[in-house]
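J.: build me a structure from this.
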Amino acid sequence: MIVTGYLVFIGVGTSLLLLPVATAGPERATFVEALFTATSAGCITGLVVVDTGTFYSPFGHAVIVGMFQVGGLGIMTVASLLGLLVARRMGLRMQLIAHTETKNLRLGDIRRVIIGVIKMSFLIEAVTAVFLTSRYMIAYADSPGEALYWGVFHAVSAFNSAGFALQSDSMMQYVDDPFILIPVMVAFTLGAIGFPVIFEVTRHLRTTMRESDPEVDATPRHWTVHTKITILTHGVLAVVGIFSVIMFEWANPATMGPLSTMQKLLAGTFQGLAPRSSGFNTIETGDMSAATVLITDVLMFIGGGSAGTAGGIKVTTFALLGFVILAELRGQPTVHVMGRKIADTVQRQALTVALISIAAVMSGTIFILGISEHRLETVLFEVISAFCTVGLSMGITADLPAAGQVVLCILMFAGRIGPIILASALALQERPRRYELPEERPIVG
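T.: Modelled structure (predicted):
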């Protein structure tokens, strides 16, 4: 149902973008251009084959904004509901009270999750839009209406990690403007970290402020393992990304070299966080050093938090695989993380999601290399960006053959919906074995 719904959703968006009123000039969008834009917007990726700001009319912009708004809300809602369903089926609390509750979500749970997602999304988008509109009005726009138009568009695009911008150079012209870049960074970071984490942290903060009882402890040590892993891993990867971009691009004359020290720090921070799924860039991605490109590939593949607007295999998947490796190196038969044992099924799910994602990226890269003359470095970057719904580009998207652009559409669609459905299906369809075969130990390594 989810797959069918998104296919219909993208089909409607494609049809609307094919209308003459959707383009700014007399030239109409081709089917592939409309399909690619609709898929990129609906899957909140940000890759484009035409200039969004100049090619499409205000009607076209409204369609695009509507698509990545609904795409962001839909993915967050679906992912949150599936995550809650999985957690309730696998959690200890459900096992203890299984005789009084069903394994399905109650109406109150569904209503709370959906309303919470919508409220959080609109609140963050509204606050971001106020900051951006004010800045556009002061420094860039010709009128308050234009400032509001640009502010709302980029606020919604930022929080939903859509990566669409009305200017052809993304955020490069604002490389020295913290009043634009900081609100955008905050918005796409909150969207990427995931709704369950934000919901739990805010709930603990409300409990702390509301309760005066000294025995009530809502400190981070009482957060769930998911929230702890997400925040810790997200923070570590953010530091790695920011430090790497600043270090490798500091003296690069094609990117950050000509900037002042403060501008370099601002641009490096933005570009270091961008691979987590924002799709915006403040420096020319195609001119980055090979080391920065490789690190960006890795960060894009990992992505952000579960049940958020970020793509990738998710930071929890990446962290769990790291904990599994650490336990194996220590010779420990089980995996323990932050005072909790990690179930074997969760470990297998993380490994499955990671390996299938690697296979998808490799398959798409090989296909596009076979039908184009672009280098491996640029094609791999583009494929990872598409499958992990990031939206960063080295500038080859529009130059690819139509077949290559269709492949990117498939990758965007699969990357946006696939990991969520795959992980949930693996958890919800677990079946115990009724017997075990004799054990054998193949040679490893």
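
J.: okay, CA-based contacts and neighbour counts for the rest of this
T.: Fine.

J.: just give the closest residue to the residue positioned nearest the centre of the chain, not the sequence neighbours.
T.: Closest residue to the average C-alpha location of the chain: Ala310 at 1.2 Å, with C-alpha atoms, centre = their mean. The shortest distance from Ala310 to any non-neighbouring residue, by C-alpha to C-alpha, 6 or more residues apart in numbering, is to Ala192 (4.5 Å).

J.: who touches that neighbour in this structure?
T.: Phe159, Ser161, Arg276, Ser277, Gly304, Gly305, Gly308, Thr309, Ala310 (C-alpha atoms under 8 Å, 6 or more residues apart in numbering).

J.: redo these as a markdown table? Include secondary structure and distance to Val379.
T.: A markdown table is the format used below for the contacts of Ala192 (DSSP: H, G, I helix; E, B strand; the rest coil; distance: C-alpha to C-alpha, whole Å):
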| residue | secondary structure | distance to Val379 |
| --- | --- | --- |
| Phe159 | helix | 27 |
| Ser161 | coil | 22 |
| Arg276 | helix | 19 |
| Ser277 | coil | 18 |
| Gly304 | coil | 22 |
| Gly305 | coil | 25 |
| Gly308 | coil | 26 |
| Thr309 | coil | 24 |
| Ala310 | coil | 21 |
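
J.: please provide the structure for the following sequence as well, for comparison with the first:
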Amino acid sequence: MKKKQLPNRMSPPKFLAIGFLSIALIGTLLLKLPISVEHGIHTKFIDAFFTAVSAISVTGLTVVDTGTHWSTFGQIVILMLIQLGGLGFMTSATWIALMLNRRISLRERMILQEAMGQYQIQGIVDLIRRVLIYAFTIEGIGALLLTLRFWKEMPLTDAVYLGVFQSVSIFNNAGFDLLGSIHGPFTGFVAYGTDPVLNIINMFLIFLGGIGFIVMFDVMEYPKCRKLSLHSKVVLTVSALLIGIGAIALFMLEFSNQATLGPLSYPQKIMASFFQSITSRSGGISTVDIGELQQSTQFFLIMLMFIGAAPGSTGGGIKVTTFAVLVGSVITMIKGKRDVVLFRNRISEAIVYRAVTLTIISLLLLVGFSMFLSATESKDFLAILFEAVSAFCTVGLSMGITTDLSEAGKVTIAILMFLGRLGPLTLAYALNRKRYKELYRHPEGRIIIG
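T.: The predicted structure follows:
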């Protein structure tokens, strides 16, 4: 009798954590099957596990080349993991239940509320329906456009397969690609750095996947209601500023670097700068060799990766809304004011505390894991820090050290990817718990700051 009650007593964060880990282990076992790899290739368990975690966390870091190491079956397994990780396995399970006309229980609605980062449970099932419609529509349009582009250089069936895989991967900000089978292992999209059609399609897919479904809904409803929520205003404004500032910084820092933007024409430099600015916040694909960037540029990308995408999106990081609240808090303190105000709306102290807490915990985790990796890996510290931030913020960019990681390094990066995908959700739930009314308050004390 007690065993039957255990699942009902499991908190939503625990349920999500166990669910993600279970899917990662199932994916690992599937990738270990002989049918999952090309003929004559053997896959270590740690490599299969690393790939499965990278896919379910929609990160994109790889220790083996996706296009040449895995068979079609293995690539489809990875694609399914990406889709489950991007939408969330509870969202996918809800879709199946709705298809079967099964009623969604209150507990399942609570877990969906947690997974989607919503403050209320009302309308959560309708939200899931819209999420699935929007996601599959965007992925479908992206697949069609990419297919038409790849059809120019390969048979139609190959173009369709590549278009579908890349559309799902890029929209979910996963960073996996199959281009190693065309241009050589781990080449990625570098060969298409001057292709305006492919660059524009990919930038739009990354951007749409990174702003979050709530913002998409608001934008679609804007012509009717002529109003955007505060959340959407903050996400769109901060995202636009980060993209613009990032593109300008990348253009200036890499303008004369012959290994990156140097040989390109002015329009191509601008396009490549915008692409790296957009993808560095969670996209995971790149049209330049990240390892050849200036150290100042690499560190700048670390900051963009740490900020990440929007809440409720397929991206990671501390989120643009958290960054906005932090910046607003600094401005409020400098001006000597009391309240943090964004778009003429006062932000509650509880939200400010959550933003500070989430940022500090994320920084502490990155510091600790980076120190451990610096002890296990004989690599430059900047490259190790870049790898750690990319993993925890589920970005997928790398300076080229992923394939050289030790066994301990692979496990560490896998843990970072898992924490990065799940950690903010768990923390948000813990910080959103109902607070009991304190019966007394301690006397106020003063300490010196600064």
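
J.: can you calculate the TM-score here?
T.: The TM-score (TM-score structural alignment, normalised by the length of the first structure) is 0.90; 412 aligned residues with a C-alpha RMSD of 1.6 Å.

J.: spell out the secondary structure type for the aligned partner of the residue nearest to Ala310 of the first structure in the second structure.
T.: Alignment note (TM-score structural alignment): Ala192 of the first structure maps to Gly210 of the second structure. Three-state assignment for Gly210 of the second structure (DSSP: H, G, I helix; E, B strand; the rest coil): helix.

J.: and stretch 308-324 of the second structure, which stretch of the first structure?
T.: By TM-score structural alignment, stretch 308-324 of the second structure lines up with residues 303-319 in the first structure.

J.: how about the strands in the first structure?
T.: For the first structure, the strands defined by DSSP state E cover 335-337, 340-342.

J.: what's the last one packed up against?
T.: Packing partners of strand 340-342 of the first structure (3 or more C-alpha pairs under 8 Å, 6 or more residues apart in numbering; DSSP states H and E): strand 335-337.

J.: what range in the second structure matches the strand it packs on?
T.: Aligning strand 335-337 of the first structure against the second structure (TM-score structural alignment) gives residues 340-342.

J.: now the matching stretch on the first structure. Mean distance?
T.: Comparison of stretch 340-342 of the second structure with the first structure after fitting gives an average deviation of 1.9 Å (mean C-alpha distance after the TM-score superposition for the first structure).

J.: got a list of contacts for that stretch?
T.: By C-alpha under 8 Å, 6+ apart, stretch 340-342 of the second structure touches Val234, Val325, Gly328, Ser329, Thr332, Arg346, Ile347, Ser348.

J.: reformat those residues as CSV; add distance to Gly74 of the second structure and neighbour count.
T.: Output for the contacts of stretch 340-342 of the second structure, formatted as CSV (distance: C-alpha to C-alpha, whole Å; neighbours: other C-alpha atoms under 10 Å):
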residue, distance to Gly74 of the second structure, neighbour count
Val234, 40, 20
Val325, 42, 22
Gly328, 46, 18
Ser329, 47, 21
Thr332, 52, 15
Arg346, 50, 10
Ile347, 47, 16
Ser348, 47, 11
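
J.: what's Ala428 of the second structure aligned with over in the first structure?
T.: The alignment partner of Ala428 of the second structure in the first structure, by TM-score structural alignment, is Ala423.

J.: ok, its match touching Leu351?
T.: No - using C-alpha atoms under 8 Å as the test, Ala423 of the first structure is too far from Leu351 to be in contact (10.3 Å).

J.: more neighbours, those two?
T.: Ala423 (20 against 17; other C-alpha atoms under 10 Å).

J.: and that one, what does it touch?
T.: Counted by C-alpha under 8 Å, 6+ apart, Ala423 of the first structure has contacts Gln349, Ala350, Val353.

J.: can you check Thr28 of the second structure too?
T.: Under the criterion of C-alpha under 8 Å, 6+ apart, the neighbours of Thr28 of the second structure are Phe45, Ala48, Phe49, Thr51, Ala52.

J.: show me where the stretch 101-250 of the first structure has its helices.
T.: Along the stretch 101-250 of the first structure, the stretches classed as helices by DSSP state H, counting those that start in this stretch are 107-135, 144-159, 178-193, 195-210, 225-249.

J.: next one: the stretch 251-400 of the second structure
T.: Using DSSP H, counting those that start in this stretch, helices in the stretch 251-400 of the second structure cover 266-279, 295-307, 320-335, 349-376, 381-392.

J.: out of those, which gets nearest to Ile138 of the second structure?
T.: Closest to Ile138 of the second structure of those is helix 266-279 (C-alpha to C-alpha; 17.6 Å).

J.: in the first structure, point out the residues matching stretch 277-287 of the second structure.
T.: Counting by TM-score structural alignment, stretch 277-287 of the second structure corresponds to 272-282 in the first structure.

J.: for the longest helix seen in the first structure, name the packing helices and strands.
T.: Taking DSSP state H as the assignment, the helix of the first structure that covers the most residues is helix 58-90. On a contact count with 3+ C-alpha pairs under 8 Å, 6+ apart, helix 58-90 of the first structure meets helix 2-17, helix 31-42, helix 107-135, helix 144-159, helix 195-210, helix 402-428.

J.: dump those to a markdown table, plus distance to Val50 of the first structure.
T.: Shown next, in a markdown table, are those (distance: least, C-alpha to C-alpha, whole Å):
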| stretch | distance to Val50 of the first structure |
| --- | --- |
| helix 2-17 | 12 |
| helix 31-42 | 7 |
| helix 107-135 | 24 |
| helix 144-159 | 17 |
| helix 195-210 | 32 |
| helix 402-428 | 12 |
